[in-house]
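[1] with the input below, show me the fold.
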Amino acid sequence: MRTIDGPAAAVLDVGSFSARLVVLEPGGSPIDPALTHQTRLRLDRELDDDGRLSKCGIAAIAKAVANGMEFAREHGVKDVFPLATSSIRDAVNSKEAVREVARETGVELRFLSGRREAELTYVGARRWYGASGGPLLALDIGGGTVELSAGAGEQATFARSLPLGARSVTRDWLPAEPPVRSKQVRALRDHVLEEVSAALGDVKDELAEHRVVGCSKVLRQLARLAGDRPGRARELHLDDVRAWIPRLSAMPFARRAQLPGISRQRAQQALGGAVVAEALLTVAGGKMTICPWSTRDGLLLTLLDQLTDATGKQRSRPAA
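    Now for the predicted structure:
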């Protein structure tokens, strides 16, 4: 059993579908982490129509956190950043959930603001492409929110968050079961495009020469659906996303889950994610490159930067 003997950066990322622990040692990379551990979750099934987490959902979170922290301790990891994503942060009873998890495990889950998530998404993208990648516009469709960030250096100079995540728009705008009527899709399209246009409108000209990169599982799955293959440089194009929207609207969830790139867990929100991606591509120029790194990776790399060097000097801004 591998043991971490020295300092390390560790994040326990608790989201809708899993609680994933990732550990990096100095000099390491998210491509090849020192340790990983994952406990599956289905918090999408534990949120009621009012956005309240059920008691079973909170208990599942506590168990997943306990599993991840026990694994970390067994392998010598001393400090873990317990990150709760928007599925918990935006729940009506999020304070209750955090309190109960802390009571059961001794771990107090931490939240990042949407803006900070956007900034960390940019850090992940910038580290992936490096300085030679040029100015970047990083787009991340999560479950609860969409993060937009841009810059030309190591840190973002523009960062915004919108409540347009794939889970959120599915819950708020689409019926519980397909088929989805065209007027329902049209209403969602109009709403999302208006929100994205407003968020980027005042900086659109400044971002015109930026490389547009997509940094989320939703966008990776859409790129796979549109025909790109693993192992190749992936791109997502507006025309491809637009062509899939009416097809996804007509499909039951079980059929969506059989499509390339669409996982069973995310089949229900695939249409909502596609509509949000369409709006982002419409405003951002019609094409994006898929980036493997996102918020968690940006957080890990920031924490790694904060590990003191031989002189004890910290080299980066705080992670949260």
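
[2] could you use CA atoms for every contact and neighbour count after this?
    OK.

[3] and stretch 228-240, how far out from the chain middle?
    For stretch 228-240, the separation from the chain centroid amounts to 19 Å (computed by C-alpha atoms, centre = their mean, to the nearest Å).

[4] thought Ala64 was touching Thr39?
    Yes: using C-alpha atoms under 8 Å, Ala64 is in contact with Thr39, at 5.7 Å.

[5] what's the overlap in contacts for the two?
    Taking C-alpha atoms under 8 Å, 6 or more residues apart in numbering as the contact criterion, the common neighbours of Ala64 and Thr39 are Ala19.

[6] neighbour count winner among those two?
    Ala64 (23 against 18; other C-alpha atoms under 10 Å).

[7] show me what contacts Ile245?
    Leu271, Ala274, Val275.

[8] for it, what is the enclosing helix or strand?
    helix 238-250 (DSSP states H and E).

[9] centre of the chain to that helix, how far?
    On C-alpha atoms, centre = their mean, the centre of helix 238-250 falls 22 Å from that of its chain.

[10] picking that back up, so which of the contacts of Ile245 belong to helices?
    Leu271, Ala274, Val275 (DSSP state H).

[11] of the residues you listed - the most surrounded one?
    So for the ones in helices among the contacts of Ile245 (other C-alpha under 10 Å), the most neighbours sit at Leu271, 30 neighbours.

[12] what's the closest non-adjacent residue to that one?
    Among residues not flanking Leu271 along the chain, Leu248 sits closest, at 5.8 Å (C-alpha to C-alpha, 6 or more residues apart in numbering).

[13] so how far is Ala257 from Val138?
    Not Val; residue 138 is Ala. Between Ala138 and Ala257 the computed distance is 27 Å (C-alpha to C-alpha, to the nearest Å).

[14] more neighbours: the two, which one.
    Set side by side, Ala138 and Ala257 show more neighbours around Ala138, with 32 against 18, by other C-alpha under 10 Å.

[15] is the more buried one part of a helix or strand, or is it coil?
    strand (DSSP: H, G, I helix; E, B strand; the rest coil).

[16] how much space separates the residue lying closest to Ala156 once chain neighbours are set aside from Ala208?
    In space, and not counting its chain neighbours, Ala156 is closest to Ala150: 5.3 Å by C-alpha to C-alpha, 6+ apart. Noted for Ala150: a distance of 11 Å to Ala208, by C-alpha to C-alpha.

[17] just Glu195 next, same as before
    19 Å.

[18] which one of these two has more residues nearby?
    Glu195 (16 against 13).

[19] which SS class is that one?
    helix.

[20] give me every residue that touches it.
    Leu162.

[21] could I get the full set of helices for the chain?
    55-74, 86-89, 94-105, 114-129, 166-173, 182-201, 217-225, 238-250, 253-256, 270-284, 295-306.

[22] which parts of stretch 195-205 are buried?
    Glu195, Val196, Ser197, Ala199, Leu200 (16 or more other C-alpha atoms under 10 Å).

[23] for comparison, sequence B:
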Amino acid sequence: MGVLDVGSFSARLVVVPVAGSPREPVLNHQTRLRLDRELDDRGRLTDRGVAAVTTAVAAGMSTAYRHGVHGVYPLATSSIRDAANSADVVRHVAGETGVELRFLSGPAEAGLAYLAARRWYGANAGPLLVLDIGGGTVELAAGCGERATFARSLPLGARSMTRDWLPSERVSTKQVKALRTHALDVVTTTLGAAGVDDPRVVGCSKVLQQLARLAGARPGKCRELRLDDLRAWIPRLAALPPSKRAELPGISRSRAHQALAGAIVAEALLTVAGGKVAICPWSTRDGLLLTLQDKAKAAAADRAA
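    As a prediction, the model looks like this:
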């Protein structure tokens, strides 16, 4: 079974056996995308963007079929889900490839990120608060057991905040301050309802991974991002155009333009959540794979009964 995860920067196919682990996929295929460049002024995905998605879906699914894999969940994330013409995109892709992209709500994605973090850290890890900064939205989830008891989606994604608050390559101190205030207000109001005491705070996103690397974490090691380290980088990111940010440790060229907005949103989250976050290598896609595995195992047990 597998997931084809279609996001802003790639369409990635990951396949695992029913009894296997997302840590050890048997098939991994990626097609690069730049959907962040393909939204017009009306919030619609351009014809070029739709064509790129179609090509990427066709490539991912044909790879799966060549390897005899047919149970693939075609997940489209917020870059397509929140586009003004998302229904048209789904129809076009289905017409060209026979694959109907599927959406999950923001809270559902948050719940899957929580499940991934819970399985990664284990049942004995205690209460968890999971943070996932995406391009369009931020997902938050918390709980004490296997499933989240709190799940929210906020319109604070790094791509969206860049477009709405920091649209030019050169940003002013006033713009940075305004976004900081906005993000902190939204996060404070939302996390006040999480309802878990003294949780382990876990980050499940590429944005947080790259910021941890920027702030000094070693690549490939157990990473942690601390508020003081992150806060020191915000004025430095603000002073640099995206081309120069891409030269910094951990910041990829494709995400450099939204690194500042991502850092500001992360600052708000860490300010409210306690000042540090552990970086988990699993995220929503892995949570979905784990859920599909659980369902397949349950179905097999029912047949055997």
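
[24] in a markdown table: the ones in helices among the contacts of Ile245 of the first structure, plus distance to Arg186 of the first structure.
    Listed next are those as a markdown table, based on distance: C-alpha to C-alpha, whole Å:
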| residue | distance to Arg186 of the first structure |
| --- | --- |
| Leu271 | 12 |
| Ala274 | 13 |
| Val275 | 9 |
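
[25] map Arg180 of the second structure onto the first structure.
    When the first structure is aligned by TM-score structural alignment, the residue opposite Arg180 of the second structure is Arg189.

[26] sorry, slip of the keys, the one I care about is Ala301 of the second structure.
    Ala301 of the second structure maps onto Thr311 in the first structure, by TM-score structural alignment.

[27] how much space separates that match from Arg40 of the first structure?
    From Thr311 of the first structure to Arg40 of the first structure the distance is 41 Å (C-alpha to C-alpha).

[28] which of those two has more neighbours?
    Arg40 (15 against 6).

[29] what sits against the aligned partner of the more buried one in the second structure?
    Aligned by TM-score structural alignment, Arg40 of the first structure pairs with Arg32 of the second structure. Arg32 of the second structure sits next to Phe9, Ser10, Ala11, Ala56 when contact means C-alpha under 8 Å, 6+ apart.

[30] if we go to 10 Å?
    Going by C-alpha atoms under 10 Å, 6 or more residues apart in numbering, Arg32 of the second structure touches Val6, Gly7, Ser8, Phe9, Ser10, Ala11, Arg12, Ala52, Val53, Ala56.

[31] next one: Leu129 of the second structure
    Contacts for Leu129 of the second structure (C-alpha under 10 Å, 6+ apart) come out as 114, 117-118, 140-144, 148, 150-151, 191, 194-203, 273, 277.

[32] look up the closest residue to the residue most central in space within the second structure, ignoring the ones flanking it.
    The centroid of the second structure falls nearest to Gly134 when counting by C-alpha atoms, centre = their mean (4.1 Å). Of all residues not flanking Gly134 of the second structure in the chain, Gly157 sits nearest, at 5.1 Å (C-alpha to C-alpha, 6+ apart).

[33] from memory the one you found sits against Gly135, does it?
    Yes: Gly157 of the second structure is in contact with Gly135 according to C-alpha atoms under 10 Å; the separation is 4.5 Å.

[34] quickly list what's touching both of those two.
    Counting by C-alpha under 10 Å, 6+ apart, the residues touching both Gly157 of the second structure and Gly135 are Ser78, Val207, Gln258, Gly262.

[35] got a markdown table for the residues you listed, with neighbour count and distance to Val93 of the second structure too?
    Shown next, in a markdown table, are these (neighbours: other C-alpha atoms under 10 Å; distance: C-alpha to C-alpha, whole Å):
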| residue | neighbour count | distance to Val93 of the second structure |
| --- | --- | --- |
| Ser78 | 21 | 16 |
| Val207 | 24 | 28 |
| Gln258 | 24 | 28 |
| Gly262 | 27 | 30 |
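
[36] relative to Leu288 of the second structure, which of the residues you listed is nearest.
    Nearest to Leu288 of the second structure, judged by C-alpha to C-alpha, of those is Ser78 at 15.5 Å.

[37] the alignment partner in the second structure of Ala10 of the first structure: neighbouring residues, count only.
    In the second structure, Ala10 of the first structure lines up with Gly2, judged by TM-score structural alignment. As a burial measure, Gly2 of the second structure scores 28 neighbours (other C-alpha under 10 Å).

[38] same question for Gly106 of the first structure.
    Gly106 of the first structure has 14 neighbouring residues, counting by other C-alpha under 10 Å.

[39] my guess is it meets Glu100, correct?
    Yes: at 9.5 Å, Gly106 of the first structure and Glu100 qualify as touching, with contact defined as C-alpha under 10 Å.

[40] give the contact list for Lys244 of the second structure.
    Leu237, Ile251, Arg253, Ala256, His257.

[41] one more pass at 7 Å, please.
    Contacts for Lys244 of the second structure (C-alpha atoms under 7 Å, 6 or more residues apart in numbering) come out as none.

[42] roughly how far does the counterpart of Phe111 of the first structure in the second structure sit from Pro127 of the second structure?
    Superposed on the second structure with TM-score structural alignment, Phe111 of the first structure falls opposite Phe103. To Pro127 of the second structure, Phe103 of the second structure is 28 Å away according to C-alpha to C-alpha.

[43] same deal with Ser10 of the second structure?
    Taken as C-alpha to C-alpha, the span from Ser10 of the second structure to Pro127 of the second structure is 32 Å.

[44] same deal with Thr31 of the second structure?
    36 Å.

[45] likewise Ala113 of the second structure?
    14 Å.

[46] between these two, who's got more neighbours?
    Neighbours per residue (other C-alpha under 10 Å) separate Ala113 of the second structure from Pro127, with Ala113 holding more: 31 against 19.

[47] that one matches what in the first structure?
    By TM-score structural alignment, Ala113 of the second structure lines up with Thr121.

[48] nearest to Asp41 of the second structure among the shared contacts of Gly157 and Gly135 of the second structure?
    After measuring these against Asp41 of the second structure - C-alpha to C-alpha - the closest member comes out as Ser78, at 17.0 Å.

[49] ok, that closest one touching Gly136?
    Yes: Ser78 of the second structure lies in contact with Gly136 (C-alpha atoms under 7 Å); the separation is 5.7 Å.

[50] still on that earlier bit, among the buried residues of stretch 195-205 of the first structure, which one sits closest to Cys56 of the first structure?
    Cys56 of the first structure lies nearest to Glu195 out of these, by C-alpha to C-alpha, at 34.3 Å.
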